[in-house]
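Okay, here's the prediction I keep looking at, along with the sequence it came from:
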Amino acid sequence: MILTILGWIVFGLIVGFIARALVPGKDDIGILPTIGLGILGSVVGGLVFSLFSGRIELSNPLGWIGSVIFAIILLIIYNRVTGRKRARR
């Protein structure tokens, strides 16, 4: 149980950082929102894209791609709603 939770936290952190790296500009969010963004993107995107392949498992490449895509979408929505996005200098 603890290892599962730690796995989701690490996975969420990785996906969140990838999403933040792919969205242009500086994101003024901390590590906890990044983890939350990655976990939420992983749950939604990983499930949706895994359904296309018929396999729901962590090693599914479509699940990883879906996780990052949905995390990017969530990050863009978050930045629009909060107005926290600044241009890089």
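Ah, there it is. Numbers count the residues shown, from 1 in each chain.

Please count neighbours and contacts with C-alpha atoms only from this point.
Fine.

Please report how far the residue nearest in space to the middle of the chain lies from residue 46.
Nearest to the mean C-alpha position of the chain, by CA atoms, centre = their mean, lies residue 38 at 2.8 Å. Using CA to CA, to the nearest Å, we find residue 38 at a distance of 11 Å from residue 46.

Common neighbours of those two, please.
With CA atoms under 8 Å, 6 or more residues apart in numbering applied, the overlap between the contact sets of residue 38 and residue 46 consists of residue 67.

ok, second structure coming up, stack it against the first:
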Amino acid sequence: MSALWWQYAVIAVLVAASTLYMLRKLAPSAAWRWQALLAAWLLRRGSVRWQALGRRLLPPRASGGCAGGACDGCGDSGDAQPPLEQKVTFHRRR
């Protein structure tokens, strides 16, 4: 039974990685907040290594405006992407 510990460790790492991936895909704002909180906590630590890890984990700043990629267009430029949702209309049979 003691030889199986590495299998449990591998499974735990895979479950943790898939949970983090799912969180970042389904709730990006919450994942960004938690990443920023973890980075801020690491930056407050006394060790230089923890602070370096905290600087690496800092999420990128959200930049607003048209140049920052904050949206897909505000209607001013002609190269705006069409919306992903499209209106569906049903027609009656005759």
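Here it is on my side, so go on. Keep in mind that this is a model prediction, so the values were computed, not measured.

what's the TM between chain one and chain two?
The TM-score (TM-score structural alignment, normalised by the length of structure 1) is 0.34; 42 aligned residues with a CA RMSD of 3.0 Å.

re the thing from before, name the helix or strand for the residue nearest to the centre of structure 1, please.
With elements delineated by DSSP states H and E, residue 38 of structure 1 resides in helix 31-53, which encompasses its position.

which strands and helices sit next to that helix?
When contacts are defined as 3 or more CA pairs under 8 Å, 6 or more residues apart in numbering; DSSP states H and E, helix 31-53 of structure 1 sits against helix 2-22, helix 61-82.

right, so the ones you listed: which one is the most enclosed?
Highest mean neighbour count among those (mean count of other CA atoms under 10 Å): helix 61-82, with a mean of 19.

Report the angle between that one and helix 2-22.
Angle, helix 61-82 of structure 1 to helix 2-22, by axes from the mean of the first three to the mean of the last three CA atoms, to 10 degrees: 60 degrees.

Tell me the helices and strands packed up against helix 61-82 of structure 1.
Here helix 61-82 of structure 1 touches helix 2-22, helix 31-53, going by 3+ CA pairs under 8 Å, 6+ apart.

okay, those helices in JSON lines with distance to residue 79 of structure 1 next?
Putting the helices and strands packed on helix 61-82 of structure 1 into JSON lines (distance: least, CA to CA, whole Å) gives the following:
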{"stretch": "helix 2-22", "distance to residue 79 of structure 1": "11"}
{"stretch": "helix 31-53", "distance to residue 79 of structure 1": "12"}
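
Alright, that wraps it up for me.
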